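Trainee: Give me coordinates for this.
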Amino acid sequence: MGKLIQIKNLVKKYDDKTVAVNDVSFSVDEGSVVSIIGRSGSGKSTLLQLLGLLDKPTSGSILLNNQDISQFDDTKRALYRRKKIGIIYQNFNLLPEYSIKDNICLPLLLDNEKIDQAYFEELVDLLGLKQLLSKQPYQLSGGEQQRVAIARAFIIKPILILADEPTGNLDKANGDRVMDLMLNTAEILKTTVIFVTHDNTLAKCAGRILEMSDGILVTSTM
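Mentor: Predicted coordinates:
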C-alpha cells in the first residue's frame, strides 16, 4: 500500500500571533481511515481545509499522489478539488430547489460529465437512498440528508474523502448509523477517508488517530 498523502512542515498563519497549524508533518496510506481530534481551536479544521484546498498554507508542502497541491493557484485548486476530493460538511450543504438525485450528481453536472449509472446505483444502494431520489432535502430527516451529502462526495470517485464533524448535527443513533455507512462505503470503494471529530469514541472508528493541540500534531496513533 502506497502513501496517498505526505505532509511536510505544514504551517498556516493568519497573523503573527495566530498560528493555526504549526510545523505539522505526517503521511497517510492509500485506502486508510484517519481521524483528527482536538479541542476547539486546536487547528484540526484548518488542517482539513488545507488538505481540501479550501485554504492555502503559509509554508510547507502537501503531496497528494506525489503532486504538491499546495503550490496550485486558485483555479487549479478549485478544479482539482472538484475532480479528486470529496468533502462532507456537518451542515449538509444540500441545495433546497434540487431533487435528491440532482443533489448527489451536482458535482458531475457542474462539469458536464456523464453519470456512471451503474456506479450511481451502487452508491445509492450502499447508502440506502434509492427510495428518496425524487424527494427534496426539506422532506428528509437530518440523517437522510447527511447520507445524501456522503453520496455527493463519493459520486466523483474521489481519491480522498474529507469530513468535518460529519455527525455533528445528528443524534447519537443517527450519527453512529451515518458513520457506519460512510466507512462501509469507503471500504467497498477503496477510498481514503480523513475526518475531524470532537468525539473520542467516534475517532476510534478510524484505523489511526491524529491529535492536534494549539496547531501542533501532538499524537499520531496507529
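Trainee: can we go C-alpha only for contacts and neighbour counts from here?
Mentor: Will do.
Trainee: Tell me, how many residues neighbour Ser40?
Mentor: Look at Ser40: counted by other Cα atoms under 10 Å, it has 12 neighbours.
Trainee: pretty sure it is in a helix, no?
Mentor: No - with DSSP: H, G, I helix; E, B strand; the rest coil as the criterion, Ser40 is located in coil rather than a helix.
Trainee: residue boundaries of the helices in the protein?
Mentor: Assigned by DSSP state H, the helices in the chain fall at 44-51, 74-84, 100-110, 117-126, 142-154, 172-189, 200-203.
Trainee: closest one to Ser134 among those helices?
Mentor: helix 100-110 (6.1 Å; Cα to Cα).
Trainee: sorry, back to before: of the helices of the chain, which approaches Met212 most closely?
Mentor: Each of the helices of the chain was checked against Met212 via Cα to Cα, and the shortest separation belongs to helix 44-51, namely 6.1 Å.
Trainee: what does the closest one contact?
Mentor: Contacts with helix 44-51, where a contact means Cα atoms under 8 Å, 6 or more residues apart in numbering, come from 20-21, 36-38, 55-57, 62, 162, 164, 196, 212, 215.
Trainee: and it with helix 74-84, angle?
Mentor: Angle, helix 44-51 to helix 74-84, by axes from the mean of the first three to the mean of the last three Cα atoms, to 10 degrees: 100 degrees.
Trainee: and the helices of the chain, which is most packed in?
Mentor: With neighbours defined as mean count of other Cα atoms under 10 Å, the helices of the chain peak in mean count at helix 142-154, which reaches a mean of 25.
Trainee: Now do the contacts for the residue positioned nearest the centre of the chain.
Mentor: Taking Cα atoms, centre = their mean as the criterion, Leu162 is the residue nearest the geometric centre of the chain, at 1.3 Å. Leu162 is in contact with Leu48, Gly52, Ile85, Gly86, Ile87, Ile88, Val193, Ile194, Phe195, counting by Cα under 8 Å, 6+ apart.
Trainee: on that earlier part again, could you redo the helices of the chain as TSV and give each row distance to Gln67?
Mentor: Shown next, in TSV, are the helices of the chain (distance: least, Cα to Cα, whole Å):
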stretch	distance to Gln67
helix 44-51	13
helix 74-84	11
helix 100-110	23
helix 117-126	27
helix 142-154	21
helix 172-189	22
helix 200-203	28
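Trainee: So for Leu132, which of those sits nearest?
Mentor: When these are compared for distance to Leu132 using Cα to Cα, the nearest one is helix 100-110, at 6.7 Å.
Trainee: let's see this one next to it:
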Amino acid sequence: MNNIIQVKNLSKQYDENTIAVSDVSFSIEEGSVVAIIGRSGSGKSTLLQVIGLLDKPTSGTINLDNQNISQFNDNKRAMYRRNKIGFIYQNFNLLSEYSIKDNICLSLLLDKKKINQDYFNELVELLGLNDLLLKQPYQLSGGEQQRVAIARAFMIKPIVILADEPTGNLDKANGEKVMDLMLNTARTFNTTVVFVTHDIKLAQRADRIIEMSDGILI
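Mentor: Coordinates of the predicted model:
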C-alpha cells in the first residue's frame, strides 16, 4: 500500500514553554481511516492543523502524496490546501448567504472550476442531501449541516480529509449517524481520513488509532 502521508520528526513550538507537538513521526496508508485521540492539550488538533497547512511546523517534514509540503511558501500552501485537503470542523463553517448546493461546491465556484455533476449527484445521494440543496444553512439541523460540511470536503476530491472533532457539536445519536456517513463516503471513494476525537467509541471505528499525550505519540 502507498503511504499517502509521511510525517517525520515533526515539532511545533509556540514559545520556550509551549511545545504543542514534539518530534512526531508516523505514516498513513492511502484510503485508510485514522483516529487521533488524547486529552485536551495533548497536541492532537495542532498536529492536524500542521498537516493541513493551517499552521507551520517548527521543524520536521510532512510528505503528502510524495510532495514535501512543509517547504511550501504561503501562496503555494494556500492553493494546495484549497485544492487537495478537505476540512471538516465541529462547528460546520457553512456560509449563511449561500444555498446548500453552493456551500457544497464552494471551493470549485471560487476557483471557477467545472462541477462534475455525476460525482456531485453520487455524493449528495450518499449523504442524504437531495431534498436540502435549495435550502439555507439556518434551515437545517446540526446533523444536516455537518453532512453538508462533509460533502463540501469531499467535493474537491481531496488527497486527504482532516476532521477536527466532527461530531463535537452533535448529540450521541446524530454523532454516530454523521460518523457512519463520513466513513461510508470515505470508503466509497477510497479517500484517506484523519479525524481527531475525544470519543473512544468513535475512534474504534477507524482502521487505526494514534494516541497523543503532551505533544508526543504514545
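Trainee: Tell me how far Leu162 of the second structure lies from Lys113 of the second structure.
Mentor: 22 Å (Cα to Cα, to the nearest Å).
Trainee: ok, now Asp164 of the second structure?
Mentor: As defined by Cα to Cα, Asp164 of the second structure lies at a distance of 27 Å from Lys113 of the second structure.
Trainee: Who has more neighbours out of those two?
Mentor: Set side by side, Asp164 of the second structure and Lys113 show unequal neighbour counts under other Cα under 10 Å, the larger going to Asp164 at 21 against 11.
Trainee: contacting residues for that one?
Mentor: Here Asp164 of the second structure is in contact with Ser45, Leu48, Ile88, Tyr89, Gln90, Phe195, Val196, Thr197 (criterion: Cα under 8 Å, 6+ apart).
Trainee: Check those residues against Ser11 of the second structure and report the nearest one.
Mentor: For Ser11 of the second structure, the nearest member of those is Leu48. The distance, counting by Cα to Cα, is 12.2 Å.
Trainee: now Leu64 of the second structure: how far from Val24 of the second structure?
Mentor: When Leu64 of the second structure is compared with Val24 of the second structure (using Cα to Cα), they lie 15 Å apart.
Trainee: Neighbour count: those two, which is higher?
Mentor: Neighbours around Leu64 of the second structure and Val24, counted as other Cα under 10 Å, are more numerous at Leu64. The numbers are 22 against 18.
Trainee: can you pull the contacts of that one?
Mentor: Contacts of Leu64 of the second structure were listed using Cα under 8 Å, 6+ apart, and they are Ile4, Ile5, Gln6.
Trainee: What of Thr58 of the second structure?
Mentor: Here Thr58 of the second structure is in contact with Leu10, Ser11, Lys12, Gln13 (criterion: Cα under 8 Å, 6+ apart).
Trainee: Also Asn9 of the first structure?
Mentor: With contacts taken as Cα under 8 Å, 6+ apart, Asn9 of the first structure has the following neighbours: Asn22, Asp23, Val24, Ser25, Ser59, Gly60, Ser61.
Trainee: which residues sit in contact with the second one?
Mentor: For Asp23 of the first structure, the contact set (Cα under 8 Å, 6+ apart) comprises Lys8, Asn9, Leu10, Val11, Gly60, Ile216.
Trainee: Distance check, the residue lying closest to the second one once chain neighbours are set aside against Leu217 of the first structure.
Mentor: In this case it means Asn9 of the first structure. Across the structure, with Cα to Cα, 6 or more residues apart in numbering as the measure, the residue nearest Asn9 of the first structure apart from its sequence neighbours is Asp23 (4.3 Å). Using Cα to Cα, we find Asp23 of the first structure at a distance of 8 Å from Leu217 of the first structure.
Trainee: again with Gly43 of the first structure
Mentor: Taking Cα to Cα as the measure, Gly43 of the first structure falls 9 Å from Leu217 of the first structure.
Trainee: of the two, who's got more company?
Mentor: When Gly43 of the first structure and Leu217 are compared on other Cα under 10 Å, the one with more neighbours turns out to be Gly43, at 25 against 22.
Trainee: ok, the more buried one touching Asp214?
Mentor: Yes - because the distance of 6.5 Å satisfies Cα atoms under 8 Å, Gly43 of the first structure is recorded as touching Asp214.
Trainee: List the residues that contact the closest residue to Ile62 of the second structure other than its chain neighbours.
Mentor: Across the structure, with Cα to Cα, 6+ apart as the measure, the residue nearest Ile62 of the second structure apart from its sequence neighbours is Val7 (4.6 Å). Contact analysis of Val7 of the second structure by Cα under 8 Å, 6+ apart lists Val24, Ser25, Phe26, Ser27, Gly60, Thr61, Ile62, Asn63.
Trainee: Can you list which of these are found in strands?
Mentor: Judged by DSSP state E, strands contain the following of these: Val24, Ser25, Phe26, Ser27, Gly60, Thr61, Ile62, Asn63.
Trainee: neighbour-wise, which of the residues you listed leads?
Mentor: Using other Cα under 10 Å as the contact criterion, the top neighbour count among these goes to Ile62, which has 26 neighbours.
Trainee: And it, how close does it get to Tyr14 of the second structure?
Mentor: For Ile62 of the second structure, the distance to Tyr14 of the second structure equals 18 Å [Cα to Cα].
Trainee: cool, and Tyr80 of the second structure?
Mentor: Using Cα to Cα, we find Tyr80 of the second structure at a distance of 24 Å from Tyr14 of the second structure.
Trainee: ok, now Arg77 of the second structure?
Mentor: 20 Å.
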